[in-house]
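1. Give me a 3D structure for the following:
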Amino acid sequence: MELETVSKNRCFGGTQGVYRHDSKACNGPMKLAVYLPPQAEQAERDGRRLPVLTWLSGLTCTEENFTVKAGAQRVAAELGLIVVAPDTSPRGQNIPGEDESYDFGSGAGFYLDATREPWSKAYNMYSYVTRELQALVAERFPVDTARQGIMGHSMGGHGALTIHLKNPGTYRSCSAFSPIVAPSQVPWGHKAFGGYLGEDRAAWRQYDATELVRERPSKATILIDQGEADNFLSEQLRPELFAEAARRAGQPFELRLQPGYDHSYFFIASFIEDHLRHHAAALKG
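-> As a prediction, this is how the structure comes out:
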């Protein structure tokens, strides 16, 4: 699979790269950011592979937001973690309505595979992340596919939770910032799921973390950080719904409510080190 280098920058002894490739799942070019820690150069020479984390960003974001704002590289360099951050949706599909709102279409792929036309021809972020991106990263970078974790923010937190719960053998560790934990019960989810999947709510369950954890809890301890000053907390995020379902299902989790923190990358940057160490501990050996 061809991979075009957009940029490379030295960062904490490693390399922060941005790349572009043609995607079948998303019907066009997609960009992704990959941080290779300093250990990657020696690992490649020795034929060794390093643990890898996939970060999924939220509404309106691209691969750039996390890469530039989260401050993850310093700790990833210390821990020897490769960090992959893809874009959040296909781009430039010329679908009517694709660019009319921030919470549907461009920048709002919701990490699902659309079943409604015309969205189904390109809006297949679940397949993109779990299959196409998997294959691309494994082919091009020294990643240990047996030691993978997934994390994300808001819409991306929703993606991280659902992808982990559906694929616990692939993504062994999971964490989220301010995740949309029950999209079937909140306005963001109603709009996205109705548009991409149709009105059959039974079809929505496969992309709803609160529904999934009831049916298939994992053995991993899921770490969730949520700012108590988040203006989306009560209407769109509702972490208490996931917490109750997880408790009933026996899913190990830690929900940390952080006083004074909002929905921004200032919040993410404040606790990203905890999340990286959470994953590193889970992916040892």
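2. from here on, contacts and neighbour counts on C-alpha atoms
-> OK.
3. any idea which residue sits dead centre in the protein?
-> The chain has residue 56 as the residue nearest its centroid, 2.2 Å off, counting by C-alpha atoms, centre = their mean.
4. That one is in contact with residue 152, isn't it?
-> Yes. Residue 56 sits in contact with residue 152 when judged by C-alpha atoms under 8 Å, with a separation of 4.4 Å.
5. quick one: common contacting residues for those two?
-> Here residue 56 and residue 152 have 159, 160 as joint contacts, going by C-alpha atoms under 8 Å, 6 or more residues apart in numbering.
6. is it fair to say residue 33 lies in a strand?
-> Yes. The assignment for residue 33 (DSSP: H, G, I helix; E, B strand; the rest coil) places it in a strand.
7. Please report how far the spatially closest residue to residue 95 that is not a sequence neighbour lies from residue 235.
-> The spatially closest residue to residue 95, leaving aside those adjacent along the chain, is residue 118, at 7.0 Å (C-alpha to C-alpha, 6 or more residues apart in numbering). Distance, residue 118 to residue 235, by C-alpha to C-alpha, to the nearest Å: 29 Å.
8. Then residue 197?
-> Counting by C-alpha to C-alpha, the gap from residue 197 to residue 235 is 22 Å.
9. now stretch 53-72, how far from the centre of its chain.
-> Distance, stretch centre to chain centre, for stretch 53-72: 9 Å (C-alpha atoms, centre = their mean, to the nearest Å).
10. in it, what's buried?
-> 53-64, 66-67, 70-72 (16 or more other C-alpha atoms under 10 Å).
11. to compare against the first, here's another:
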Amino acid sequence: MERIEHRACFEGWQDVYRHQSATLGCSMNFAIYLPPQAAHGPVPVLYWLSGLTCTEQNFISKAGAQRYAAEHGIAIVAPDTSPRGDDVADDAAYDLGKGAGFYLNATQAPWAAHYRMHDYVAEELPALIEAHFPVTSARAISGHSMGGHGALTLALRNPGRYRSVSAFSPIVAPSQVPWGEKAFTAYLGPDQAAWQAWDAVALMANVAERLPLRVEQGVGDEFLEKQLRPELLQAACDAVGYPLQLNLQPGYDHSYYFIASFIGEHVAWHAQYLHA
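-> Just a heads-up that it's a prediction; the model follows:
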């Protein structure tokens, strides 16, 4: 593991590391913010999953989350969004291939060889973080858009692994919207029954635990009606009595201006569970 960035930030450190991932079969970058409290003892971790076209850089440079992580004594880990490298399959489109891993385990060629982002985020990355950094095993997870989909499905598929889950503008029902239909067909094949294991709305029907769940959605989001459809998640939660905090924010779009406006509230919200 090699540290490739090291920057002082709100009395803590914003670092980026590169390591060889056995799960993905390629070299991967991840960002980690260690708050000042980490100098005195282990701190809990909030995992952040970014959206389409992003790398580990977007969140750490645009969201302004470090200020709040320092205030609440929380580390933030932000992995890349997909496997990378010359040997990794790709597509010319922005919504498939590199930068569009969808946080699942692909089963179809040529994607299956490397696209196993679910196992990387759920297992390999936290094992690496907890072995090498001053953190506890208390974890929360959040994300944006495709990463919001990832946060929801990782939390729902892995009971006991996280203490809370939140999302900004998530793709809540990828089986029912164009972004998800395209990615799932490529990564998982045409059998839509296989898609349900990676769809938060479908997973909600058999949910094993009731984590604190918060979703922030801009009403001015250009993708709201066609790609995001938070009303489907609300209906799925209502059907099983799952407590969902869905905040519809007038005027806000899909950008990092939206994330930066509410990330402080989300970090504080996760902190109450991470420090419990």
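12. if you count what's nearby, which of residue 197 and residue 235 of the first structure comes out ahead?
-> More neighbours surround residue 197 than the other of residue 197 of the first structure and residue 235, with 20 against 11 (other C-alpha atoms under 10 Å).
13. In the second structure, what residue corresponds to that one?
-> In the second structure, the residue matched to residue 197 of the first structure (TM-score structural alignment) is residue 188.
14. Also residue 78 of the first structure?
-> Matched to the second structure by TM-score structural alignment, residue 78 of the first structure sits across from residue 71.
15. re the thing from before, what do we get in the second structure for the residue nearest to the centre of the first structure?
-> Aligned against the second structure by TM-score structural alignment, residue 56 of the first structure finds its counterpart in residue 49.
16. need the contact list for its match.
-> Residue 49 of the second structure makes contact with 78, 79, 80, 81, 141, 142, 143, 144, 147, 148, 150, 151, according to C-alpha under 8 Å, 6+ apart.
17. Just the buried ones among those, please.
-> Taking 16+ other C-alpha under 10 Å as the criterion, what is buried in the contacts of residue 49 of the second structure is 78, 79, 80, 81, 141, 142, 143, 144, 147, 148, 150, 151.
18. Now render the residues you listed as CSV, adding secondary structure.
-> Listed next are these as CSV, based on three-state DSSP:
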residue, secondary structure
78, strand
79, strand
80, coil
81, coil
141, strand
142, strand
143, strand
144, strand
147, helix
148, helix
150, helix
151, helix
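19. now those as CSV including distance to residue 205 of the second structure?
-> Formatted as CSV, these follow (distance: C-alpha to C-alpha, whole Å):
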residue, distance to residue 205 of the second structure
78, 29
79, 29
80, 30
81, 27
141, 21
142, 21
143, 22
144, 23
147, 21
148, 19
150, 17
151, 17
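20. distance of the closest residue to residue 196 of the second structure other than its chain neighbours from residue 236 of the second structure?
-> Once flanking residues are discounted, residue 196 of the second structure sits nearest to residue 202: 5.6 Å by C-alpha to C-alpha, 6+ apart. Counting by C-alpha to C-alpha, the gap from residue 202 of the second structure to residue 236 of the second structure is 8 Å.
21. now residue 103 of the second structure
-> Using C-alpha to C-alpha, we find residue 103 of the second structure at a distance of 21 Å from residue 236 of the second structure.
22. Doesn't residue 247 of the second structure lie inside a strand?
-> Yes. According to three-state DSSP, residue 247 of the second structure belongs to a strand.
23. Could you find the counterpart of it in the first structure?
-> Matched to the first structure by TM-score structural alignment, residue 247 of the second structure sits across from residue 256.
24. Verify the stated contact: its match with residue 225.
-> Yes. With contact defined as C-alpha under 8 Å, residue 256 of the first structure reaches residue 225; the gap is 4.9 Å.
25. Compare these two and say which is more crowded by neighbours.
-> Using other C-alpha under 10 Å as the criterion, residue 256 of the first structure and residue 225 rank with residue 225 on top: 24 against 13.
26. element containing that one?
-> strand 222-227 (DSSP states H and E).
27. And for residue 176 of the first structure?
-> Assigned by DSSP H and E, residue 176 of the first structure falls within strand 173-177.
28. Could you grab the helix/strand/coil label for the corresponding residue of the first structure for residue 175 of the second structure?
-> Applying TM-score structural alignment, one finds that residue 175 of the second structure aligns to residue 184 in the first structure. Here residue 184 of the first structure is helix, with the state taken from three-state DSSP.
29. what sits against residue 184 of the first structure?
-> Taking C-alpha under 8 Å, 6+ apart, we find residue 184 of the first structure in contact with 190, 193, 201, 204, 205, 208.
30. Helix, strand, or coil at the nearest residue to the second one once chain neighbours are set aside?
-> Okay, so that is residue 193 of the first structure. Distances taken as C-alpha to C-alpha, 6+ apart place residue 204 nearest to residue 193 of the first structure, at 6.5 Å, with adjacent residues excluded. Per three-state DSSP, the secondary structure class of residue 204 of the first structure is helix.
31. Surely residue 192 of the first structure touches residue 104?
-> Yes. Under the criterion of C-alpha under 8 Å, residue 192 of the first structure makes contact with residue 104 at 6.0 Å.
32. burial of residue 123 of the second structure, as a residue count?
-> Using other C-alpha under 10 Å, residue 123 of the second structure has 13 other residues around it.
33. What does it correspond to in the first structure?
-> Matched to the first structure by TM-score structural alignment, residue 123 of the second structure sits across from residue 131.
34. Kindly report the same for residue 29 of the second structure.
-> Checking TM-score structural alignment: residue 29 of the second structure goes with residue 31.
35. re the thing from before, separation between the residue nearest to residue 193 of the first structure and residue 241 of the first structure?
-> Residue 204 of the first structure sits 16 Å away from residue 241 of the first structure, going by C-alpha to C-alpha.
36. ok, those two, which is more surrounded?
-> Set side by side, residue 204 of the first structure and residue 241 show more neighbours around residue 204, with 20 against 15, by other C-alpha under 10 Å.
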